[in-house]
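1. Here is a sequence with its predicted model. Questions after.
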Amino acid sequence: MSQNIDSQHKPRFDFGKYKGIIISVALFLLLDASVLLFNFYVSFEIADDAVGVNLAGRQRMLSQRMAKTLFVLDASRDDPAGFKTAFDELQLSKGLFDETLNGFINGGVVRGAGKEVVTLEPVTNRLGKDSLQNTLLLWQPYKSAVEQLTTDVQNNLPYESSLVAAVTMARTHNLAMLSSMNDLTVSLEQVAASKATRLRIIQTVGISLAIINFLFIMFHFVRQLRDSDKVIEKARRETTEILETVNEGLFLIDKDLILGEQHSARLVDVLGPQEFAGKSFQALLENIVSEKDAETARGFIELLFDPKVKEKLIGDLNPLSLVEVNIAQSNGGFLTKHLQFSFARAYQKDDDGAQKISHVLVTVLDITEQVKLERALNESRKHNESQLEMITGLLHTHPGLLKEFIANSFNCFNRVNNILRQPAKTSQAVRDKATSIFREIHNFKGEAASLKLDFFETAAHKMEDTLALLRDKRDLSGNDYLGLTVQLESLISYTQQVEHLTEKLGQFAVVSSNSPRPVNNKQVTGSRRSDGWERLEDFVQNIAMRNGKMVKLVASGLSEIDLDSEYQKKLKDICIQLLRNAVVHGIETPRDRELSEKPIVGRIDLRLAKVSETEMELTVMDDGQGLDYDAIRSKALSSGKWPEDEIESWTNKHLLGLIFHDGFSTAAEVNKDAGRGVGMEAVMNHVLAQRGKISVSSRSGRHCRFVITLPIVHTNSSEEIAA
């Protein structure tokens, strides 16, 4: 019966009472969010329009520049240096003008004003399309005349007539083209202006609705405050009772930082049993916080008693907003808690009726459980992020390749474990462990990178950091490998989670294997089977993007030879290392390639060919800068491994051999893709292990080619490797 009575008198949340406020606040937030999202959307569109306006303006400048350059060419026939400078400028201006004009008409990627790559959408408004059509009609004969001039000059043919024709076209077409480009600029500006006007209208409407909604909220609050005034007197009489039942530690301190006579009962539970009344606040803090924090808190409270200082302005200066304290226990031990002190001014009317600061109200909260919960939530969030990253990586990886990767990973971990367990009787043997493990982890990282499994790649890179420290340590011992063992165990545990998750996603794997794989425009040329070779394209593009380069991979013959599965994996490892080397060290940045008069997109050719019944030839060639022998020589000098006079006498052939040395790299800094000096050494080890041959040829500024001859080891079964 008593339970029913208690249940009937238990206070309940009256949703109807606050329904209007809740709905108003929700509408207010919805309006703000809607206006904000629309602002973002239109702002991005206006930003894109601004790019178009800028490029349209550049078109006018390029038109003027071409006409001016043609006049300079006409006047510089007897000045070879001036003629060449004007001719180069004419080619550059013509190319930019034609590229940007096509971008406006058909859309696409063009070079911006600062040499950056920007994307243009096709112009769709009528005025803009008409102006572009007029410009195209004028540009086509103009362009033909310039190209004819270019052909004559480059082929050392008589160019006087073609120059006259080009100058004539400039005189007759330049002003008309300028007018059309002006019309294009005006049309683009009109589109941007209309979007800005629409944005202002939406903002005005949204703000107006938000103000009306805010006034409605204020009306509800004022009405509730009026009702609250009726219970203030009753609440004041209940202050003493509340002080006994409140869950926070409450007390007052005066200007001398002395605690008042009253405090909440909860204060004893928070700070432990002691005499609080009349105690100095400094004495209260001295056993639970540092002396520096106690002194800072004293200065903070003195500011609270200064009426010239606004309380809100110094709220963030509270040094005791979160402190970890150790409370002495009766059994001689200590109880660790997390406390939160907050301070608020207490006012009292003086004889003249003016408000003055009489005390500071101190609230002490035991937030130990909250801190523990936050830490647990942070750990849970990190775990969830790790799981999400895992799932994201798995979803874009083909199940067959993922299964193969997991199996290869466990094999790698077993080999690393065996290396760690092998007894090492000499200091050199202990150091050799780091080198051997380095090779295994580097190959593992390459395979993870080729599958775009970022977590595994990052984990392997961190292990390489640890191994690099071990390799460079002077007094290396077996105990120094304990940290690496912990990293390896963590990686094994994560791999087991991935394996478990892939088993749960078995249905997805079945569907994926039975369904036709989507067409991938980035597939490696020549791959006829889904045996994992096609992942090299994504691998190359990944590294190129990280290093700010543009690369095209052209491959052939990769799936034409049946190989043993383990042997095929080693061949893929070689390809991964050579492709990474070509992207990082060979291919130049788009800007450097442009300055060298090369296409901004570098090219890497990867070819596997059968040269006899027992031998095959792997060729990796890039059209980059070639081997930098000066950099290799400089790196050899800085390593201190060889005498300086000996290095100076080395030929390029001798220097070339250094790239296969353990720990040798010309990279300026260590990152995920370079700087370890392990990749090329791993290639050499693979080749030597198979009794193969490797040759390198390089031409400065033009290319670098690796040719590897290996024996053919046929597969033992007719089953192809699932991709």
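-> Yes, it's here. Predicted, not measured: the structure shown is a model, and the values here were computed from it. Numbering: from 1, shown residues only.

2. rest of the way, CA atoms for contacts and neighbours
-> Will do.

3. need the helices for the stretch 451-600 of the chain, in chain order.
-> Counting by DSSP state H, counting those that start in this stretch, the stretch 451-600 of the chain has helices at residues 454-472, 482-504, 506-514, 535-546, 565-581, 590-595.

4. Nearest to Ala56, out of those?
-> Closest to Ala56 of those is helix 590-595 (CA to CA; 23.0 Å).

5. Tell me which other helices or strands the next helix or strand along the chain from the closest one touches.
-> Beyond helix 590-595 on the C-terminal side, the first helix or strand identified by DSSP states H and E is strand 602-610. Counting contacts by 3 or more CA pairs under 8 Å, 6 or more residues apart in numbering; DSSP states H and E, strand 602-610 is packed against strand 551-556, strand 615-622.

6. Quick one: those as JSON lines, columns for distance to Ala81 too.
-> Converted to JSON lines, the helices and strands packed on strand 602-610 look like this (distance: least, CA to CA, whole Å):
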{"stretch": "strand 551-556", "distance to Ala81": "35"}
{"stretch": "strand 615-622", "distance to Ala81": "34"}
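
7. Just put these in CSV and tack on mean neighbour count.
-> Converted to CSV, these look like this (neighbours: other CA atoms under 10 Å):
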stretch, mean neighbour count
strand 551-556, 19
strand 615-622, 20
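
8. so which of those gets nearest Gly128?
-> So among these, strand 551-556 is nearest, using CA to CA, at 34.6 Å.

9. just the angle between that closest one and strand 615-622, please?
-> Here strand 551-556 runs at an angle of 160 degrees relative to strand 615-622 (axes from the mean of the first three to the mean of the last three CA atoms, to 10 degrees).

10. could you check the angle strand 602-610 makes with strand 551-556?
-> Calculated by the same axes, to 10 degrees, strand 551-556 forms an angle of 10 degrees with strand 602-610.

11. Quick check: which element contains Ala364?
-> One thing to correct before we go on: residue 364 is Val, not Ala. Counting by DSSP H and E, the element that carries Val364 is strand 355-366.

12. dropping in the other structure now:
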Amino acid sequence: MDKQKYAIFFPIILFIVFDISALLINYWISDSLSKSALTINLAGRQRMLSQRISKSLLLVKLGPTDTEKQTARTELKTAIQLFDNTLKAFEEGGNTLDGDHKPVFISAIKPSQARQHLAQGRQLWTILQPSILLSLDPATSTATLLDQAIKNTLQHNLALLESMRQMTLVLEQEANRKIQLLRLIQSAALVLALLTFLYITGRLIKNKHIASKNNQALNAVFNTIETSIIIYNEAKEIIFSNQAANQLFQYPDGIPNRLSINNILTFHKSSPIGHTRRGISFPIKIECQKNIFKGIPSVICTIHDVTKQKEKEENLRKIAFHDPLTGLAKECA
């Protein structure tokens, strides 16, 4: 019995484990997609910021009005700070601003190829950033420094743009590879869960067939017994009767299941009574014992018709106390 329980409960536990694993992997995939999408979006924004820096720097020098030059200067400072913060976050992990200018944490970039392109971008940025900041600082800003900053930007901006583009491409490829791997693991977990479910279903069907055969065998044994057997549950509803009981209580098609035991039996300690389907009462001898029948707490009763025994006892009593010739009581004879 313990082996049978182990054979069914262990696969159920495995099914639950595989199912939970699939759900966790699904959550992991969603979380990974979200983080990868954020990193890729920010990497793409770095390309846009490098172009904005070039454009704003040119407008600082060539803007038609002082207002436009001042606006370009402000945009340039913002773009430089955002580009630099995001670059540091890619390198070491840290906070930056997302597309809605809300603080967001990103982890350091791990793929080696992406870090190579990131290092190239950092090298170029190390050349560009100081010259641009010097040209914007009111204390050091001169036309010569501005021209030098523009020259450096025109010389290195395309390379910076390309390094950011390559980094974004590698991140996209890495994200796709990771998602494919996670989905493969998820599919494997789902397949294992399905196979386990099919195994459990097969075991349950097999156990049901075995239980059905056992019940049939048990019923056959009960039906070969000449003693009447009736089994009822805690609600006093009959759940089994053998052929001897069906004949005794005159139910040719079998005593109906769920029929109340009180319909056919009257329990008296001294003289219990049985009642046939047609309402005929007769004396019985009954012995009942609580037990488990087909997994249900039940009461199993064996019943004997003692009508003939009562008649014999009555005849013996008459013989003992009455004169056989006159029929009168002996003390009166």
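-> Nice, I can see it. Predicted, not measured: the structure shown is a model, and the values here were computed from it.

13. Count the neighbours of the residue lying closest to Ser260 of structure 2 once chain neighbours are set aside for me.
-> Closest residue to Ser260 of structure 2 apart from its sequence neighbours, by CA to CA, 6 or more residues apart in numbering: Glu237 at 4.7 Å. Per other CA atoms under 10 Å, the neighbour tally for Glu237 of structure 2 reads 18.

14. Structure 1: matching residues for the strand or helix carrying Glu314 of structure 2?
-> Element membership for Glu314 of structure 2, per DSSP H and E: helix 307-321. With TM-score structural alignment applied, helix 307-321 of structure 2 matches no range in structure 1.

15. packing partners for that helix?
-> strand 281-293.

16. please redo it, this time with the cut-off set to 6 Å
-> Here helix 307-321 of structure 2 touches no other helix or strand, going by 3 or more CA pairs under 6 Å, 6 or more residues apart in numbering; DSSP states H and E.

17. Buried ones in that helix, by neighbour count?
-> Residues of helix 307-321 of structure 2 classed as buried by neighbour count (16 or more other CA atoms under 10 Å): Lys318.

18. angle of that helix against strand 281-293?
-> Put simply, helix 307-321 of structure 2 runs at 130 degrees to strand 281-293, going by the same axes, to 10 degrees.

19. what residue of structure 1 takes the place of Met167 of structure 2?
-> Counting by TM-score structural alignment, Met167 of structure 2 lines up with Leu184 in structure 1.

20. can you check Leu184 of structure 2 too?
-> Looks like Leu184 of structure 2 aligns to Ile201 there (TM-score structural alignment).

21. what do you get for Ile13 of structure 2?
-> Using TM-score structural alignment, the partner of Ile13 of structure 2 in structure 1 is Ala26.

22. How much space separates its match from Phe214 of structure 1?
-> Ala26 of structure 1 is 11 Å from Phe214 of structure 1, where distance means CA to CA, to the nearest Å.

23. out of the two, which sits in the more crowded spot?
-> Using other CA under 10 Å, the more surrounded residue of Ala26 of structure 1 and Phe214 is Phe214, with 17 against 13.

24. counterpart of that one in structure 2?
-> Per TM-score structural alignment, Phe214 of structure 1 is aligned with Phe197.

25. element containing its match, please.
-> helix 143-224.

26. Check Thr86 of structure 2 too.
-> Element membership for Thr86 of structure 2, per DSSP H and E: helix 66-92.

27. chain center to that helix, what's the gap?
-> Averaging C-alpha positions (CA atoms, centre = their mean, to the nearest Å) puts helix 66-92 of structure 2 48 Å from its chain's average.

28. okay, and it goes to which residues in structure 1?
-> The aligned range for helix 66-92 of structure 2 in structure 1 is 80-106, by TM-score structural alignment.

29. mean shift of that stretch relative to structure 2?
-> By mean CA distance after the TM-score superposition for structure 1, the fitted stretch 80-106 of structure 1 averages 0.9 Å away from its aligned residues in structure 2.

30. What is the aligned counterpart of Leu134 of structure 2 in structure 1?
-> Per TM-score structural alignment, Leu134 of structure 2 is aligned with Gln148.

31. One more: Gly44 of structure 2?
-> Matched by TM-score structural alignment, Gly44 of structure 2 corresponds to Gly57 in structure 1.

32. Centroid-nearest residue for structure 1?
-> With distances taken as CA atoms, centre = their mean, Arg546 lies nearest the centre of structure 1, 9.6 Å away.

33. and the gap between that residue and Ile105 of structure 1?
-> 32 Å.

34. Repeat that for Phe706 of structure 1.
-> Taken as CA to CA, the span from Phe706 of structure 1 to Ile105 of structure 1 is 43 Å.

35. The match of Gly44 of structure 2: how many residues sit nearby?
-> By other CA under 10 Å, the residues close to Gly57 of structure 1 number 17.

36. For Gly249 of structure 1, see how far away Ala346 of structure 1 is.
-> For Ala346 of structure 1, the distance to Gly249 of structure 1 - CA to CA - is 16 Å.
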